[in-house]
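> A predicted structure for the sequence below; I have some questions about it.
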Amino acid sequence: MSYQLMNRMFFEGQIPAMITFFNPNHVAHAGQLEMYRGELVPCFEVPSRADRVLAELEHRQLGSIQPASLIDGSLRSVLEKVHSSRYLQFLERAWGEWIKLAPENSERDALPSVWSVRGMRSDRLPSNFAARMGLFSFDMGTPLTAGTWQAAIGGAGCALSAANRLLAGERGTFALTRPPGHHAGADFFGGYCFINNAAVAAQVLLDGGMARVAILDIDYHHGNGTQAIFYRRSDVMFASIHGDPSSEYPFFLGYADETGEGDGVGYNHNLPLPKGSDFDVWGQALTEGLDSIFGFKPDGLVVSLGVDTFIDDPISGFRFLEEDYLAVGRQIANIGLPTVFVMEGGYALEAIGRNVANVLQGFDTGKSTV
């Protein structure tokens, strides 16, 4: 089936509503403490984030909810196109190594304490566990727990399944998982992220026959990992609307002058906005981002869906209201592309389910207005 025919069938109502792929293993990752603004505090990224979204989707009956299909060979193959082999091996074995250092470590999470910075080597893999933690991380806010690998690999399975169903003819799918992924690079974790699920979804779409894929990141925080993975590639365009990195995490990437390198020149579009921006300001940036995506002429779209743009989010700074997320979904639908949504941030627990569901409901409503 051609993508043109698939789009026409969708808008004529012949293709069913969005399918959500849920990662039940997300609960295995439940960090205790993170370093935030100079002190250890309880983690903001908690299991109830995904559970509240799931409950709201079930309440509204927004399409079917299915488990991810974990195809080990396929999943490992795409993971190694997105992340380095030594990084994946580290994540897979890290908890076991942490426990071997001291039995009492089973009662506390692992956090990095040293880093390889400018002027230091990163090509040599240290034998010391703390050194490897630092080599493969960029902050102290992302605890590695007993179930981190299990949860992260389950999330990658959700992204794989969501992308595969898009290739099979669905118009919209949603990978509902945590921990999030867009801060994870080819060989580093941070920002609560370990495996880059948006990058996995994009790579699956490319491997499945799409010539070009766009990624739209609407999380409050810049998707530095996603940008880094695709920065020198011309088959993936990355567009991100986020808080100005001069004052907002992750600070060291996300400026407007970062437009790509080598084959990727012109395929990276950052739209940083001042802290305190409301939906009217943000909506103008979304129009600009979608215009650039439309000009790229992709076959499919991956959306890094963060709802930490909400006015009451405890660690962010935009001023969205709940109803604004309906408009976000409609605008994304109006670009007319097969779309995978991948869950990212959002830490206002009381509203997270409604905000995510509003985006997806807006997308389903918007499909009929094109």
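Good, I have the coordinates.
> please make it C-alpha for all contacts and neighbour counts, starting now.
Noted.
> my guess is residue 137 meets residue 189, correct?
Yes - with contact defined as Cα atoms under 8 Å, residue 137 and residue 189 form a contacting pair (4.7 Å).
> who has more neighbours out of these two?
residue 189 (28 against 25; other Cα atoms under 10 Å).
> doesn't that one lie inside a helix?
No - assigned with DSSP: H, G, I helix; E, B strand; the rest coil, residue 189 falls outside any helix and is strand.
> C-terminal to the helix or strand residue 281 falls within, what's the next element?
Per DSSP states H and E, residue 281 falls inside helix 279-296. Downstream of helix 279-296, the first helix or strand assigned by DSSP H and E is strand 300-305.
> ok, residues contacting that next one?
Residues outside strand 300-305 that contact it (Cα atoms under 8 Å, 6 or more residues apart in numbering): 182, 198, 201-202, 205, 210, 212-219, 337-345, 356.
> tell me, how many residues neighbour residue 359?
26.
> any idea how far stretch 296-314 is from the middle of the chain?
8 Å (Cα atoms, centre = their mean, to the nearest Å).
> alright, now check it against this:
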Amino acid sequence: MISFFDDRQLAHAPLQELHNGGWENYQETAARATDISARLTGMRPSRDFGSDPILAVHSADYIDFLSTAFEQWRDAGRSGDAIGYTFPVVGRRPLNLTRIDARLGAYSFDAATPIASHSWDAAYWSAQTALSALDHVVKNAAPSAFALCRPPGHHAGADYMGGYCYLNNAAIAARQAHKAGLGPVAILDIDYHHGNGTQDIFYDDPEIFFASIHADPVSDYPFYWGHQDETGEGDGIGANCNIPLPRGTDYTQYQRALATALEAITKWGAKFLILSFGADTYAGDPISEFRMQTGDFPRMAQQISALSLPTVILMEGGYAVDALGENVSAFLSGFDHGI
């Protein structure tokens, strides 16, 4: 399978995150991408498709903030990474905020997503990597392509960051696929954590179907999104499908949930698939609680590829770095075999 990546994605390097009441080393490290890329063949450099596809999903105000936040943080005399500490739980609305502390809170929902010196460049090229994979599938009538997106994207909303995510790569690719007339377009999210940003972006949109299989948010991040009764609103009612699963889920249980999600995508009439793939369903992942084994990933991929839809696969989570490359490679090989 052809894969895409840009080395500028490695420069994003926050030092720490706030987790469970204390500071911990930042989990979403560059080693994730280097371990994956070392296992893959057919890797190609990403192309630059500019800002328009990003602005088709994210607000201009948010992009202005994201691209200047670290500079503003340093201009305020701060050291270290830029990170918010005050968040507008209610009454969130556009305000003319000038202090960087306020802007960080206004455009984020957690304290686990710092902005470091090269975060914007890495996020920008992560989005371009997703667009490069999409372009390859479209122009070459290829059955699939893999985008090694780092940082990941599915927790980022139209105007907020969180969960290690700054730009929503899946939403950007899906919007471009729809604009190119490739629809109906579906997004399937199989990361351990619910893709709340993707859901938010398309929640009232009847053109993009979103299905997510994830840890039950009653017990797991992001807590406030991903419940089964969230099915869309307005014109988007029925275009959102959440399948939360309990901690300890193994592949025997997972494959039934996956069959349900794939049936929903088929019934919706999808012609093109964006796949948000997280390898954090692996039993050895340090921040997740599913029980998938390396040998389960090819079977998962074969089950998805049986849809026979053109598919762009985007990397989301996965933090067992020593096993990450093997798990991703196993998934991609299974996807190729299934096609």
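Nice, thanks for sending it over. Keep in mind the model is a prediction, meaning the values are calculated, not measured.
> find me the equivalent region of stretch 122-137 of the second structure in the first structure.
Mapped onto the first structure using TM-score structural alignment, stretch 122-137 of the second structure spans residues 151-166.
> what stretch of the second structure does the helix holding residue 281 of the first structure fall on?
With TM-score structural alignment as the criterion, helix 279-296 of the first structure aligns to 251-268.
> what's the average distance of that stretch to the first structure?
When the first structure is overlaid, stretch 251-268 of the second structure sits 0.5 Å from its aligned residues on average, using mean Cα distance after the TM-score superposition for the first structure.
> quick one: the match of stretch 122-137 of the second structure to the second structure mean distance?
Looks like 0.8 Å for stretch 151-166 of the first structure (mean Cα distance after the TM-score superposition for the first structure).
> now that stretch: buried residues?
151-166 (16 or more other Cα atoms under 10 Å).
> again with stretch 194-210 of the first structure
194-206, 210.
> state the distance from the aligned partner of residue 207 of the first structure in the second structure to residue 172 of the second structure.
Aligned by TM-score structural alignment, residue 207 of the first structure pairs with residue 179 of the second structure. As judged by Cα to Cα, to the nearest Å, residue 179 of the second structure and residue 172 of the second structure stand 11 Å apart.
> where is the longest strand in the first structure?
strand 236-243 (DSSP state E).
> onto which residues of the second structure does that one map?
Using TM-score structural alignment, strand 236-243 of the first structure lines up with residues 208-215 of the second structure.
> as a quick check, tell me the outermost residue of the second structure.
residue 77 (32.3 Å; Cα atoms, centre = their mean).
> please report the distance of that residue from residue 99 of the second structure.
Look at residue 77 of the second structure and residue 99 of the second structure: by Cα to Cα, they are 12 Å apart.
> please apply the same query to residue 92 of the second structure.
17 Å.
> dump the residue contacts of residue 273 of the first structure.
241, 242, 243, 244, 282.
> quick one: which two of the residues you listed are the most distant?
244 and 282 (12.3 Å; Cα to Cα).
> tell me who's in contact with residue 211 of the first structure.
235, 298, 299.
> out of those residues, which is nearest to residue 24 of the first structure?
residue 299 (30.1 Å).
> tell me the contacts of that closest one?
Residue 299 of the first structure touches 3, 210, 211, 212, 213, 337, 338, counting by Cα under 8 Å, 6+ apart.
> circling back: give me the distance between the match of residue 207 of the first structure and residue 185 of the second structure.
As for residue 179 of the second structure, its distance to residue 185 of the second structure is 10 Å (criterion: Cα to Cα).
> what about the longest helix in the first structure?
helix 148-167 (DSSP state H).
> what packs against that one?
If contacts are counted by 3 or more Cα pairs under 8 Å, 6 or more residues apart in numbering; DSSP states H and E, helix 148-167 of the first structure sits against strand 19-22, helix 72-82, strand 172-176, helix 197-207, strand 339-343.
> CSV for these, including distance to residue 352 of the first structure?
Listed next are those as CSV, based on distance: least, Cα to Cα, whole Å:
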stretch, distance to residue 352 of the first structure
strand 19-22, 16
helix 72-82, 28
strand 172-176, 12
helix 197-207, 19
strand 339-343, 11
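> so which of those comes closest to residue 365 of the first structure?
strand 172-176 (12.0 Å).
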